[in-house]
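S.K.: A predicted structure for the sequence below; I have some questions about it.
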Amino acid sequence: MRTFSILKNLPVYTEQGEKLGEVCDLMISQSGKVHKVVLSKKHFFKKAITISLDQIFTYGPNGILVKNADEQTGHEKMPFSYHENINGKRLITHQGEDLGIVKDVYFQEDLGTIVGYEFSDGFFSDITEGKHIARTILPAAIGKDAIIINVN
C-alpha cells in the first residue's frame, strides 16, 4: 500500500535511466481508482505528463522506475492544470458526518484501488489524537467541493 505523500516529488526514470519528471499528483478515475501518476517536467514552461500505474516497474525509496519507455504512447502529455486536487477537500460520510479535510490518500499500487483517506479534524486534534484515517471499501464520489465516502 502507498500514500500519495510518500510518492510526491519522487523522480521517475525509465529503465534506460532517462528522467521523465517528478511525481506531482495522482489522477483518479470516475470509479474512484488511482489510474495515473502525474509528473511535472521542469522546462522553461511547466509541462506535465501522465504515466499509467501498469507502466510502473518498481517503487523505490528514492525514485520510481517505468517500463516500456520506448513506447511513448503511455506517456500522455497534458496541460499542467488538468483537474482539482483532492487534498484540502471536505471528507463526508454517506451518513452526512463531516470528518474533516483530506490530507493524504492510501491506495494499492498494483490495482490503484483507494483503500483509505487520511484527514485532519483541525490542528489541535491532530496534535492530541494523531492521524485520522477513514477506510473505504466502495469507491468515493469525488465532487467539486467534497468527497463522499462509505466508511467501514
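M.R.: Thanks, I have the structure now.
S.K.: alpha carbons only for contacts and neighbour counts from here, please
M.R.: Will do.
S.K.: can you name the element that comes right after the helix of greatest length in the chain?
M.R.: Assignment by DSSP state H gives helix 123-129 as the longest helix of the chain. Heading C-terminal from helix 123-129, the first helix or strand you meet, by DSSP states H and E, is strand 132-135.
S.K.: second structure follows, compare the two:
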Amino acid sequence: MRTFSNIKGMPVHSQETGKKLGTVESLCITDSGQIKGVFIDVEGFFKRDRFIPMEAINAVGRDSLVVLGTSFPIAKEGLLEGQSTEDTIGKSLYSTEGNQLGLITDVYVKDNLEIISGYEVSNGFFADVTEGKQTFFNTSACSISDDAVMIKLQS
C-alpha cells in the first residue's frame, strides 16, 4: 500500500521504447473509489495534461509507472466521468455511522493502483501536532461526492 503523495511526480515510461511520457499528476477515481487511470503532466510548451487508462498500465514500480505503448495518453478534457485525487484532498471524511473524521490530506491506494483503500485526515494544526494525523481504512467501496467522502470503517 502507498499514498498518493508518494506516487505524485513519479515518471511514466513506455515499455516498448523506454521513453518518458510524463509524470503522474493525479489519479482519476470513480464515485465509488475505483481508480480509472492516471492523469500525467506531459513535458513541453504546448503539451497538456493527459490521461492513461488502467488497462494501459503494465506495472507500478517503486520508481516509475510503465505503460504499454505510447499512443495511450489521451486529452484530459475528453473525460466526462471521474474525479481526481486532487479534488478529493481537502474534502471532509465521514463514516457511514455519521461521524466526521476530519479533512482528507492524503489518499492510500493498493500497490497496483486498483482502488482507494484509505485516507489520511487532519483535525487541525494543533490536533496534528499533539495527536498526529489519523489514518482510516475502508472495508468496502466508499462514496465520493462533490461535498464529502463517506467510508465504512473497519471494525
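M.R.: Arrived safely. Everything numeric here is computed off the predicted structure, so don't read it as measured data.
S.K.: residues in contact with the longest helix of the first structure?
M.R.: 120, 132 (Cα atoms under 8 Å, 6 or more residues apart in numbering).
S.K.: output the residue interval of the second structure matched by that helix.
M.R.: Using TM-score structural alignment, the residues of the second structure aligned to helix 123-129 of the first structure are 125-131.
S.K.: what's residue 88 of the second structure aligned with over in the first structure?
M.R.: By TM-score structural alignment, residue 88 of the second structure lines up with residue 86.
S.K.: spit out the contact partners of its match.
M.R.: So residue 86 of the first structure contacts 102, 142 (Cα under 8 Å, 6+ apart).
S.K.: can you tell me how far the residue most central in space within the first structure is from residue 59 of the first structure?
M.R.: By Cα atoms, centre = their mean, the mean C-alpha position of the first structure lies nearest to residue 26, the distance being 3.4 Å. Relative to residue 59 of the first structure, residue 26 of the first structure is positioned 15 Å away (Cα to Cα, to the nearest Å).
S.K.: all helices of the first structure, in order?
M.R.: 4-7, 123-129.
S.K.: of those helices, flag the one that's most buried.
M.R.: With neighbours defined as mean count of other Cα atoms under 10 Å, the helices of the first structure peak in mean count at helix 4-7, which reaches a mean of 16.
S.K.: and it, which stretch of the second structure?
M.R.: So helix 4-7 of the first structure sits over residues 4-7 in the second structure, by TM-score structural alignment.
S.K.: nearest spatial neighbour of the counterpart of residue 103 of the second structure in the first structure, chain-adjacent residues omitted?
M.R.: Here residue 103 of the second structure is matched to residue 101 in the first structure, going by TM-score structural alignment. Closest residue in space to residue 101 of the first structure, ignoring its immediate chain neighbours: residue 90 at 4.7 Å, by Cα to Cα, 6 or more residues apart in numbering.
S.K.: what residues are up against the one you found?
M.R.: Per Cα under 8 Å, 6+ apart, neighbours of residue 90 of the first structure: 98-102, 145-147.
S.K.: of those, which is the nearest to residue 34 of the first structure?
M.R.: Each of the contacts of residue 90 of the first structure was checked against residue 34 of the first structure using Cα to Cα; the closest is residue 147, at 14.6 Å.
S.K.: excluding chain neighbours, what is closest to whatever residue of the second structure lines up with that closest one?
M.R.: Mapped onto the second structure by TM-score structural alignment, residue 147 of the first structure lines up with residue 149. Nearest residue to residue 149 of the second structure, sequence neighbours excluded (Cα to Cα, 6+ apart): residue 93, at 4.9 Å.
S.K.: ok, that neighbour touching residue 147?
M.R.: No. Here residue 93 of the second structure does not reach residue 147: they are 9.5 Å apart, not a contact under Cα atoms under 8 Å.
S.K.: compare these two and say which is more crowded by neighbours.
M.R.: Shown here are residue 93 of the second structure and residue 147; by other Cα atoms under 10 Å, residue 93 has more neighbours (26 against 9).
S.K.: residues in contact with the more buried one?
M.R.: Applying Cα under 8 Å, 6+ apart, the residues contacting residue 93 of the second structure are 100-104, 121, 148-151.
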